[in-house]
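> just coords:
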């Protein structure tokens, strides 16, 4: 499935069209992707995953912390398909890991894996890795958006744990 590509020169939506928490108003220039567009895109990705996996057991692996919101919304949509598509059902188990590679807004160049009960159990299984932002995406099968090379916040994406609660609808 092709992702939605947002051009490098895209200016975003004016804040005047959204309810932005007062304590964030000075820090945000614009809204790149409105909440409703994100939700519709997640539903489409969930549908595609559901049809790709069919009746196979799926291990959904969330990369914390930035991926938790997307992961939660994606699982909600996948379980909804399980309830409403009578003859097809995808058994889903979940796990969480944390990868730390950023300090402030810069990559450290090394990746530290934290958590994951036993990652060896993933061998030979169908694993859906849900991550917030991926730099290259060369091995991805499902991608929501391709965005400009900008530092983004909101929808659980943060800057030093700040903005993670930003949810502009």
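Good, I have the coordinates. None of these values were measured; they are calculated from a predicted model.
> alpha carbons only for contacts and neighbour counts from here, please
Fine.
> For the longest strand along the chain, name the packing helices and strands.
Secondary structure of the chain read by DSSP state E shows that its longest strand is strand 92-103. Under the contact definition 3 or more CA pairs under 8 Å, 6 or more residues apart in numbering; DSSP states H and E, strand 92-103 sits against strand 58-64, strand 106-115.
> which of those strands sits most buried?
Among the helices and strands packed on strand 92-103, strand 58-64 has the highest mean neighbour count (mean count of other CA atoms under 10 Å), at a mean of 20.
> Give the buried residues for the next helix or strand after that strand.
Going down the chain from strand 58-64, the next helix or strand is helix 68-84, by DSSP states H and E. Within helix 68-84, the residues that qualify as buried are 68, 69, 70, 71, 74, 75, 77, 78, 79, 81, 82, counting by 16 or more other CA atoms under 10 Å.
> hang on, the last one packs against residue 90?
Yes - here residue 82 lies in contact with residue 90, judged by CA atoms under 8 Å, at a distance of 6.4 Å.
> roughly how far apart are the nearest residue to residue 163 once chain neighbours are set aside and residue 49?
What sits nearest to residue 163 in space, not counting adjacent residues and going by CA to CA, 6 or more residues apart in numbering, is residue 154, at 5.7 Å. Shown here: residue 154 relative to residue 49, a distance of 25 Å by CA to CA, to the nearest Å.
> one more structure, for comparison:
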């Protein structure tokens, strides 16, 4: 598995420092308030688990699994594979995302949660602005990364590599890119 990683982009200690920093920002902004941490399955589970350990505000957890569909997902239509269970009406929802690429799915998800009455902010570990097709307002952003295929720390290729403690660039021959 390690032989299939071209290079380590962000090491384990850099990730933990950034996650702690993001949590400190959320703690400051939401002091004395309750939040719903909406964890987007599956890639953001590891990030979210670490993030919530540093949060000292009242946190409820919920999970969604979503994707965009349509012609190359440009339509931004949201397909809900697993919906959240908490009524978010009037609640502060922070979407915990592992990586933002095109922004299409996340943009549609934000619209859906706002339509349901939530106050929505986004917290992402990684952002790939070179791939952005849709404007997404991200309040809490970890690392801006180049347009490379990354794995590790919850992110996968074909359900593999999620357990790596770092974020690495996958060799092109592995995914045929």
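Structure received. If you're wondering where the values come from, they're calculated on a predicted model, not measured in any experiment.
> Using CSV, lay out the helices and strands packed on strand 92-103 of structure 1 together with distance to residue 95 of structure 1.
Below are these laid out as CSV (distance: least, CA to CA, whole Å):
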stretch, distance to residue 95 of structure 1
strand 58-64, 5
strand 106-115, 9
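> out of those strands, nearest to residue 126 of structure 1?
Closest approach to residue 126 of structure 1 among these is made by strand 58-64 (5.3 Å; CA to CA).
> can you list the residues that contact the closest one?
Identification of contacts with strand 58-64 of structure 1 by CA atoms under 8 Å, 6 or more residues apart in numbering yields 68, 71, 90-99, 122, 125-132.
> Stretch 114-127 of structure 1 now?
In contact with stretch 114-127 of structure 1 (CA under 8 Å, 6+ apart) are residues 56, 57, 58, 59, 60, 61, 95, 96, 97, 98, 99, 100.
> Quick one: map the fifth one onto structure 2.
For residue 60 of structure 1, the aligned position in structure 2 is residue 37, judged by TM-score structural alignment.
> ok now do the residue nearest to residue 137 of structure 2 when sequence neighbours are not counted, which residues does it touch?
What sits nearest to residue 137 of structure 2 in space, not counting adjacent residues and going by CA to CA, 6+ apart, is residue 122, at 7.3 Å. With contact set as CA under 8 Å, 6+ apart, residue 122 of structure 2 has these partners: 94, 95, 96, 97, 137, 138, 139, 140.
> how close does the first one get to residue 51 of structure 2?
If you measure residue 94 of structure 2 against residue 51 of structure 2 using CA to CA, the figure is 11 Å.
> Show me what residue 154 of structure 2 lines up with in structure 1.
So residue 154 of structure 2 corresponds to residue 156, using TM-score structural alignment.
> What is the burial count for its match?
21 (other CA atoms under 10 Å).
> Please name the residues that touch it.
With CA under 8 Å, 6+ apart, residue 156 of structure 1 has these contacts: 65, 66, 67, 68, 69, 163, 164, 165, 166, 167.
> now swap in residue 47 of structure 1 and tell me
Residue 47 of structure 1 neighbours (CA under 8 Å, 6+ apart): 77, 78, 81.
> hmm, which of these are common to structure 2?
Retained in structure 2 by both residues aligned by TM-score structural alignment, their matches' CA atoms under 8 Å are the following of the contacts of residue 47 of structure 1: 77, 78.
> Turn the contacts of residue 47 of structure 1 into TSV, columns for distance to residue 116 of structure 1.
What follows is the contacts of residue 47 of structure 1, written out as TSV (distance: CA to CA, whole Å):
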residue	distance to residue 116 of structure 1
77	23
78	22
81	27
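> For structure 2, just list every one of the strands.
Going by DSSP E, structure 2 shows strands at 5-10, 34-40, 58-69, 77-82, 92-100, 119-127, 140-144, 150-151, 167-170.
> what does the shortest one contact?
Counting by CA under 8 Å, 6+ apart, strand 150-151 of structure 2 makes contact with 156, 157, 161, 162, 164, 167, 168, 169, 170, all of which sit outside it.
> Now it on structure 1. Mean distance?
Here strand 150-151 of structure 2, set against structure 1 after superposition, deviates by a mean of 0.4 Å using mean CA distance after the TM-score superposition for structure 1.
> re the thing from before, closest to residue 104 of structure 2 out of the contacts of residue 122 of structure 2?
residue 137 (12.0 Å).
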